[in-house]
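Participant: no FASTA, just this:
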């Protein structure tokens, strides 16, 4: 019996799940994220919990990617520690990811039944930060 190679989504989920199992310990780091850059690289990260609203794993992954010269992310997934599986991004992350990468695809669902959706679908009536920036540049105010 031959084993099928993992799909691109499965590869990202496995990368995030490995980081969650290996590096998420205690209450400070409870989520892991994996993002695929346009050049194919996979960047992983963990959250940094803090009562003031420390950064989620998805946001840390964006920073880690930039630190490695990967400025265009095409797909991302978050996985919870303690075998919680795939976790969709919170509202703040949805808005942030939409603002930075409006064509980003996000893996949601479960590890056994993942599905990929455009980040824009996670924000059906999104605030468009770029539109606001255009208003500011023109001297307008909301």
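Facilitator: Noted; the coordinates are in hand. Just so it is clear, the structure is predicted and the values come from calculations on it, not from any experiment.
Participant: going forward, measure contacts between C-alpha atoms and count neighbours the same way
Facilitator: Will do.
Participant: elements contacting the biggest helix by length in the chain?
Facilitator: Determined from DSSP state H, the single longest helix within the chain is helix 8-23. Helices and strands touching helix 8-23, by 3 or more Cα pairs under 8 Å, 6 or more residues apart in numbering; DSSP states H and E, are strand 31-37, strand 42-46, strand 73-80.
Participant: try this one next to it:
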């Protein structure tokens, strides 16, 4: 059973950053796949990213935000969220993103829509019994 946590002011600030990022960089009404994401480090710093949609696939906004955080020195992350363009609101991570989050940041909280409304959950609740990748078996 998933335990959903109520949003904090910091969570709302992170959602606002992801929303600003997608609104300022959207592909417009025809870009129905444009997503923005934001991640917060344990030190409180926030990092944003936007996806590069392409019919062959492309990096999700969450992965771009994770990469940006890493490039700027953040190694421990606390919370992540993705927001769709054109007012689509908060969107949960795809399966690939969930796996990457578990592998790199198993303690991260994910903000997503739930039956109780938008809230946060530990990433481990989203992919129970997940495969844990390691370069050294």
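Facilitator: Looks like it came in fine. Remember, predicted model here, so these are calculated numbers, not experimental data.
Participant: quick one: TM-score?
Facilitator: The TM-score (TM-score structural alignment, normalised by the length of the second structure) is 0.85; 127 aligned residues with a Cα RMSD of 1.9 Å.
Participant: sorry, back to before: can I get the helices and strands packed on helix 8-23 of the first structure in JSON lines including distance to residue 136 of the first structure and mean neighbour count?
Facilitator: Formatted as JSON lines, those follow (distance: least, Cα to Cα, whole Å; neighbours: other Cα atoms under 10 Å):
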{"stretch": "strand 31-37", "distance to residue 136 of the first structure": "31", "mean neighbour count": "28"}
{"stretch": "strand 42-46", "distance to residue 136 of the first structure": "33", "mean neighbour count": "25"}
{"stretch": "strand 73-80", "distance to residue 136 of the first structure": "27", "mean neighbour count": "27"}
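Participant: Dump these to a markdown table, plus distance to residue 91 of the first structure.
Facilitator: Output for these, formatted as a markdown table (distance: least, Cα to Cα, whole Å):
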| stretch | distance to residue 91 of the first structure |
| --- | --- |
| strand 31-37 | 15 |
| strand 42-46 | 18 |
| strand 73-80 | 14 |
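Participant: quick one: the longest helix of the first structure aligns where in the second structure?
Facilitator: Mapped onto the second structure using TM-score structural alignment, helix 8-23 of the first structure spans residues 10-25.
Participant: Comparing the matching stretch with the first structure, how large is the average distance?
Facilitator: Averaged over the aligned pairs, stretch 10-25 of the second structure sits 0.9 Å from the first structure after superposition, using mean Cα distance after the TM-score superposition for the first structure.
Participant: Correct me if wrong, but residue 103 of the second structure is in a helix.
Facilitator: Yes. Assessed with DSSP: H, G, I helix; E, B strand; the rest coil, residue 103 of the second structure lies in a helix.
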